[in-house]
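K.L.:
A structural model of the following input is requested.
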Amino acid sequence: MGGVSQTEQPRPRRRRRPLRWAAGFLVLVAVAGYFFVQRASNGGGGTPYCTASVDPMDVGAGQATGQSYEMSPEQAANAATIAAVGVSRGMPDRAVTIALATAMQESMLRNLDHGDRDSLGLFQQRPSQGWGTPAQIMDPVYSAGIFYERLEEVKGYSRMPLTVAAQKVQMSAFPQAYAKHEPDATVLTTAFTGGGHLTCTGPAPARAGDPAKVRAELSRLVGKNGPHMLPAAPGGTAGAPADGTAREAEVTLVAKGGDGEAARRSGQALAMWAVANSRELGIARVSYSLSAWIAGADGDRWRGKDAAGAKDGAGDPRGAPPGQIRIFVRA
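P.N.:
Below is the predicted model of the structure:
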C-alpha cells in the first residue's frame, strides 16, 4: 500500500504561544503605562476622573468601609446631584443608596437622551408612563426628585431588599440587575452624606465661572422641601490666593437652624456636589468642615486646616467655619 513513510512525514509546526503571550503582555504593559502617564499628568491636562472614598476609620459604613469608587466627572456630577436632592428632601441614606444603584443600572450615571422605547435620562423614565415631559426627565434634579417621590410611596421600602424597593418604583424587566450595584452605591452614599469624601483630579479651571449660575444651581438642589443649607447673599470677589492662582468670586452656603445632623448631611452633600461640578462650573476650591479641596495638582485630596500653609494652625483664610460651605469660583 502506498503512503508516506515516517521519514517523509511533515514536521509539526512549532508552537509560538510563548511569543504571543509575551507580545500580549508587552501590549498590556504599554496600555497600563499610557493610562498611568495620563493619570500622573492630569494636573496639567490629562484625563480627569473622580473618586468617592469611604474613610478607613468609619465604622458606620458596613461593607463599604475603606473602599472607593472611580468615575468620570460627568458620572460624579450626576451621582452628586442624586445624593444632594435626596438629602435636601430629608431622605435617609438607604433611599439615596437605592436611587444611586438604580441610576447605575439604568444609565451608568449618564443622562441619556435615548433608551428602550421612550425611556430617557438617569433613571430611564418614560414620558408615556407619567414620569414627566422629556425636558423634565432630562433634568437630573427633576428626575431624581420624582424618583424619590415614587420611592416614598412604597411602604416600608427602607426594610426591603434593594432590588425589591427599586423594582416597585421602576417596574423593570430585569429587577435582579440592581443588586450588583449595591456595594458601589453604598460607597457613593457614604462619601456624599458623611464618613467619606469625593475628589476630582484634572487641571484647575482655565476659564472664569459664573457665581450666579452656581448659586442658582444650589438653590435648585435645596429646593423648597425644608432645606438645611441656604445660599447666602452674593458676596464680592476675593483677591488672588497665596498660591498665585487666579482671582475668585465666593459663593457661601449657611446652615439653617443650627448645625445638627441634618445640616451636617446637607453640608456634606452640597460640598461634594461642588467638587463634582467644579470642571463644568469653574469652581477652583471648596472649603467645608475645617478642610479644603483645591482643583488642579491637589485635586486628589482634601487638605486639613493645619495643612493650608498658615502659621500657628490658623488655617486657610478661605477656610469655612462650622455651619458654612465656601465655594470659590474662578473670576
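K.L.:
only C-alpha atoms for contact and neighbour calcs from this point on.
P.N.:
Will do.
K.L.:
just checking, what packs against whichever strand or helix holds Val96?
P.N.:
Using DSSP states H and E, the secondary-structure element containing Val96 is helix 93-107. Secondary structure elements in contact with helix 93-107, counted by 3 or more Cα pairs under 8 Å, 6 or more residues apart in numbering; DSSP states H and E, are helix 73-88, helix 140-152, helix 162-170, helix 182-193.
K.L.:
and with 6 Å instead?
P.N.:
Contacts defined by 3 or more Cα pairs under 6 Å, 6 or more residues apart in numbering; DSSP states H and E place helix 93-107 against helix 182-193.
K.L.:
what sits up against the helix it packs on?
P.N.:
Outside of helix 182-193, the residues within contact range by Cα atoms under 6 Å, 6 or more residues apart in numbering are Ala52, Ser53, Val54, Ala64, Thr97, Leu100, Ala101, Gly196, His197, Arg265, Gln268, Ala269.
K.L.:
again, 8 Å this time
P.N.:
52-54, 61, 63-65, 67-69, 79-80, 83-84, 87, 93, 96-98, 100-101, 162, 196-198, 265-266, 268-269, 272 (Cα atoms under 8 Å, 6 or more residues apart in numbering).
K.L.:
here's the other one to compare against:
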Amino acid sequence: MRSTRGRLTFAEEEPRRGPRWIARGLILTLVALVGLGAWFGGRNLFDSVMGPRCQATAAGNTVDFDPEQMSNAATITALALKRGLPARAATIALATAIQESKLRNIRYGDRDSVGLFQQRPSQGWGTVEQILDPEYSTNKFYDALVKVDDWENGTITVVAQEVQRSAYPEAYADHEQEGRILASALAGHSPRGFACRLDDPEREADVAMIGRLLDNEYSLKPTAGDGTLSVTAPNDQIAWSVASWSVAKAIDTGITGVTIGDRQWTRSRDSDAWTWQEAESPAPARQVLLHLT
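P.N.:
As a prediction, this is how the structure comes out:
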C-alpha cells in the first residue's frame, strides 16, 4: 500500500515500528528474567535463613547444610567411630563426599557414578543398589582409605585421590575445613557443636528405624522408656556423638528432642533450636535420651 492524503499506510509503518517493538520485547523479556532470578534468589535466601537447616561448629568456625546433607554426614562420621578410626578418617571422607556429591545420595554422575562418593559399579565398588545405601558406600570408602599408605598423615588431596582416582584431585582440599568442622562436631569432640532447626515431624517417630540405624552405625541398642529411647554410650565423647547424630537423623526418624547430661535440644523452627538449652530433667552420665513425642 502507498501513502494516502499524507497518512502512512500499514505497509509503510511496519519497517519503522518493527525495531521499536523488538527492542521493547527484549527489554520486557530481560525485566522478566531479572524478576524471575530475583524471585528464585530471594526464595533460596529465605530457605537458607528461615528454612530447615543444620549447623556444625568447632573451634569457633561454623558450617551449615540442609538436613538431608547433615543426615548423610552423620552416617559418615558414625561409621568411622564404629570402625575405631580417628576423626581424620571422617574428615577425609566428609571432604570427599562434599566434593563428589555435596553430601547428597544422588542417583547420577559421570558415566556410571552414583551415590555419596560417586562410586562406579563398573570399577568394582558394588551394584547400583548397594552403592546407593549410604552405610554400604561409606564402609567401602573406608575399606579403600585404610589401605592407602600413611593415610593418617598424608595430605587430603593425595589420600582422597588414592581412593577416588578423580580427574580433579586438587578439589578435595577445598573442603578440608568443612570436613574438619563436621567431623569434630558429629564425632563428639565439640560438645554442643551441632544443632538443627526443623519443622514439626509429619508422622510419629519411627522407633524401629532408630534402633536399626543405631545398631548399624554405632553397634548400640536403645532401651525403650515412656515416650523416649535411652542409649548408653561407652564414654562421654561417644555420648555427644550419639546426641549430635540423633539431631541430624531427626529429619528421617521423627525424633522431637535429645537430652544429654544437663543439656537438651528441642525440635523447633525457632532460634532456640540452634542451641542446647538447660534440660528440665538431666540424663544420667553417658546416657542419651531420645524424645519421641
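K.L.:
Just the buried ones from the contacts of helix 182-193 of structure 1?
P.N.:
The neighbour-count test (16 or more other Cα atoms under 10 Å) marks 52-54, 61, 64-65, 67-69, 79-80, 83-84, 87, 93, 96-98, 100-101, 162, 196-198, 265-266, 268-269, 272 as buried among the contacts of helix 182-193 of structure 1.
K.L.:
Provide the aligned range in structure 2 for the helix holding Val96 of structure 1.
P.N.:
Structural correspondence for helix 93-107 of structure 1: residues 87-101 of structure 2, per TM-score structural alignment.
K.L.:
which residues touch the aligned residue in structure 2 for Ala79 of structure 1?
P.N.:
Applying TM-score structural alignment, one finds that Ala79 of structure 1 aligns to Ala73 in structure 2. Residues counted as contacts of Ala73 of structure 2 (Cα under 8 Å, 6+ apart) are Leu94, Leu103, Leu182.
K.L.:
Check Gly236 of structure 1 too.
P.N.:
Contact partners of Gly236 of structure 1, counting by Cα under 8 Å, 6+ apart, are Ala249, Glu250.
K.L.:
Let's check: the centremost residue of structure 1 is which one?
P.N.:
Centrality entry for structure 1: nearest residue to the mean C-alpha point is Ala76, 2.6 Å, by Cα atoms, centre = their mean.
K.L.:
ok, the closest residue in space to that one that isn't next to it in sequence to Ala308 of structure 1 distance?
P.N.:
Once its chain neighbours are removed from consideration, Ala76 of structure 1 has its nearest residue in Ala276; the separation is 5.5 Å (Cα to Cα, 6 or more residues apart in numbering). As judged by Cα to Cα, to the nearest Å, Ala276 of structure 1 and Ala308 of structure 1 stand 21 Å apart.
K.L.:
what about those two, which has more around it?
P.N.:
Neighbour count, other Cα atoms under 10 Å: between Ala276 of structure 1 and Ala308, Ala276 has more, with 30 against 17.
K.L.:
Thought Thr81 was touching that one, still the case?
P.N.:
No: at 9.1 Å, Ala276 of structure 1 and Thr81 do not qualify as touching, with contact defined as Cα atoms under 8 Å.
K.L.:
Overlap in contacts, those two.
P.N.:
By Cα under 8 Å, 6+ apart, Ala276 of structure 1 and Thr81 have no common neighbours.
K.L.:
so after the longest helix along structure 1, what's the next helix or strand?
P.N.:
Counting residues, the longest helix found in structure 1 (DSSP state H) is helix 17-40. Sequence-wise, the next helix or strand beyond helix 17-40 of structure 1 is strand 49-54, with elements assigned using DSSP H and E.
K.L.:
Skipping adjacent residues, who's closest to the counterpart of Gln67 of structure 1 in structure 2 in space?
P.N.:
Under the alignment by TM-score structural alignment, Gln67 of structure 1 pairs with Asn61 in structure 2. Counting by Cα to Cα, 6+ apart, Ile181 is the residue found nearest to Asn61 of structure 2 once chain neighbours are left out, at 7.2 Å.
K.L.:
Please pull up the equivalent of that neighbour in structure 1.
P.N.:
The equivalent of Ile181 of structure 2 in structure 1 is Val187 (alignment by TM-score structural alignment).
K.L.:
Asn44 of structure 2 and Val128 of structure 2, how far apart?
P.N.:
When Cα to Cα is the yardstick, Asn44 of structure 2 and Val128 of structure 2 sit 31 Å from each other.
K.L.:
More neighbours: which of these two?
P.N.:
Set side by side, Asn44 of structure 2 and Val128 show more neighbours around Val128, with 17 against 13, by other Cα under 10 Å.
K.L.:
That one maps to what in structure 1?
P.N.:
Alignment note: Val128 of structure 2 maps to Pro134 in structure 1; criterion TM-score structural alignment.
K.L.:
repeat for Thr256 of structure 2
P.N.:
Applying TM-score structural alignment, one finds that Thr256 of structure 2 aligns to Ala284 in structure 1.
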